[in-house]
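Chemist: sequence isn't available, so here's the structure alone:
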């Protein structure tokens, strides 16, 4: 793997969450594969901007949009029907496969930690196929096994809406994540199957009861791929101190979400938010559970990020902010990519 201690201290980043597949799939523009490979002026991630900012790879989410953004009486977004969700999921997975095929080595779908290391060494974008909200999977779990064969290696049972597996925590501020019931029987079976297949389970959109149900069942590290410290920003999507302690005990991690609404103490969607807000959360998590349990989970192409970090091309500005805060290169390397690779390797082994 290329050293991060080059003359200009350029540090590679492996990131825990992006929604670039959704952006490309849902765009009205033609040729999404070419736009990702050649670059474009919209969104946060494409290959040229990833290379410029040192984004060496990450978890590429398949998220099926709700059929409507009108909430029901309980404040929940409507859940997609299975058949539609499966069609969309396969479409996004195919899009990633087409990018890999056409990128001339520019992107690699990774199924192991060694795949990630090799891709980073070769300068390829190390992409891990992730599902955010398992509406494409039926209660018999047949689709899970097929998707695993296609490269699926991480899965969040829910987005912030209910499905047959669990109740996704709604977007609320201020609020604890203790909203709604935990895993259904089907959800418990899903977690056991993910453990069997060595698929990482992502807790970022789980409510409190669902979190603890998974903690009781799973034998893998607990991971919240793109969530921040609830003590600093009391958003329902963020991780409580008790949850953080459980993450530490299992050798898991939290990926810092770049979304301003999950960073700011006031929970406001204000893009004039300094990068020091990210460092504030990183500091807090390290002080609580240690440097081995914090990483990055940008939510690029899926949330509103600070103006100071306009896209993946600007990632080294965050690295510079960490240096400014006093972090040495060894610690920065852990936060930027080593912790993710370690936890994925432990989960997939």
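Modeler: Cool, the structure landed. On a predicted model such as this, the values are computed, not experimentally measured, just so you know.
Chemist: CA only for contacts and neighbour counts going forward, please
Modeler: Will do.
Chemist: next, count neighbours for residue 329.
Modeler: Neighbourhood size, residue 329 [other Cα atoms under 10 Å]: 16.
Chemist: pasting the second one now:
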């Protein structure tokens, strides 16, 4: 086990880059020295045993349409309106800005943060107390139709991409924030989306299926030769939200030797689909049990959505991860299972995906 008294946690998804670019000046310093805002910064990560994860580049929409999303998602049923498709130019500027921020954090960290391009990089970081960061894109709005930007980002360290966030783009269609609902909410990948999947397979960039709708999911199953991975999704059988995965989808992930990271967002955890931080950790464990049953103990991890979601108050921020680990142990998971879920499975599936 890595040299730490805490159970190491490697995480499938966070939005700290978005929080930092929206925040104060000197975001690198805020992250590295700690600003105690939101869920994540490096000092708090060390307190919670957070050893690495996927750092999302996400282009937000300016238009909100005046919708009070919190009030809407407190209802027994809801369907949150999605923003329109984004333009390429502004999306590329934000994508470069956020990718550059992660690179600058690495550069300013004096060796404490590393953008990882291989499973060997991740193992080295975990063993030596270095934060292992994967450059990830959530929604490919910054990728041009000819995929030239994909090559540029790959050389900058990009190793994981979700073709869509929930809004549509030129590559496909995501699931809305709708409860109750199946993930079968619209058409699948476009022709450009098919080409993006093929290009990611060639480059060995991991494809994240978390926000893709069901038809798009099955398009990737048909096209991809890599393990199927959903970095931050839960079990639809436990919470019938459009963002969660059906048992049929979980069976396909298991067949591919893929992976699901359990999302901490309460609206995807709770059987009632509500955004409410008064959510017991036992509700998260129900999802883990279901995923272990349907994907296998080697295919389940954590995908917190830190800095991007309402999470259980019992966790609070990254410093609360040991409380989740304790809940897993109380539930009866042995130490080997806890280690797999907390970090080993992520490293293994990335090695199978990246080839090294």
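Modeler: Noted; the coordinates are in hand. Keep in mind the model is a prediction, meaning the values are calculated, not measured.
Chemist: aligned partner of residue 349 of the second structure in the first structure?
Modeler: Using TM-score structural alignment, the partner of residue 349 of the second structure in the first structure is residue 343.
Chemist: cool, and residue 230 of the second structure?
Modeler: In the first structure, residue 230 of the second structure lands on residue 224 (TM-score structural alignment).
Chemist: residues touching the match of residue 349 of the second structure, list them.
Modeler: 221, 251, 252, 253 (Cα atoms under 8 Å, 6 or more residues apart in numbering).
Chemist: if you set the cut-off to 6 Å instead, what comes out?
Modeler: If you count contacts by Cα atoms under 6 Å, 6 or more residues apart in numbering, residue 343 of the first structure has none.
Chemist: from residue 127 of the second structure, how far off is residue 2 of the second structure?
Modeler: Separation of residue 2 of the second structure from residue 127 of the second structure (Cα to Cα, to the nearest Å): 5 Å.
Chemist: same check on residue 121 of the second structure?
Modeler: If you go by Cα to Cα, the gap between residue 121 of the second structure and residue 127 of the second structure works out to 10 Å.
Chemist: residue 162 of the second structure against residue 135, yeah?
Modeler: No: counting by Cα atoms under 6 Å, residue 162 of the second structure does not reach residue 135; the two are 11.5 Å apart.
Chemist: looking at these two, which is more packed in?
Modeler: Each of residue 162 of the second structure and residue 135 has its neighbours counted (other Cα under 10 Å); residue 135 has more, 25 against 22.
Chemist: the more buried one -> the first structure?
Modeler: Aligned partner of residue 135 of the second structure by TM-score structural alignment: residue 129.
Chemist: tell me where the first structure has strands.
Modeler: For the first structure, strands defined by DSSP state E occupy the ranges 13-18, 55-62, 107-109, 125-132, 152-156, 200-201, 223-224, 253-256, 294-296.
Chemist: please name the nearest non-neighbouring residue to residue 172 of the first structure.
Modeler: Using Cα to Cα, 6 or more residues apart in numbering and skipping the chain neighbours, the partner closest in space to residue 172 of the first structure is residue 236 (5.4 Å).
Chemist: how much space separates whatever residue of the second structure lines up with residue 252 of the first structure from residue 349 of the second structure?
Modeler: Counting by TM-score structural alignment, residue 252 of the first structure corresponds to residue 258 in the second structure. According to Cα to Cα, residue 258 of the second structure and residue 349 of the second structure sit 7 Å apart.
Chemist: can you give me the helices in the first structure?
Modeler: 20-26, 32-38, 47-53, 82-102, 113-122, 142-149, 185-197, 208-217, 241-249, 260-263, 276-289, 315-324, 329-333, 339-348 (DSSP state H).
Chemist: starting at the chain centroid, how far to the shortest one?
Modeler: Read it as helix 260-263 of the first structure. 15 Å (Cα atoms, centre = their mean, to the nearest Å).
Chemist: and if you look at the fifth one?
Modeler: Helix 113-122 of the first structure has its C-alpha centroid displaced from the chain centroid by 19 Å (Cα atoms, centre = their mean).
Chemist: now do that helix against strand 13-18, angle only.
Modeler: Inter-element angle recorded for helix 113-122 of the first structure and strand 13-18: 120 degrees (by axes from the mean of the first three to the mean of the last three Cα atoms, to 10 degrees).
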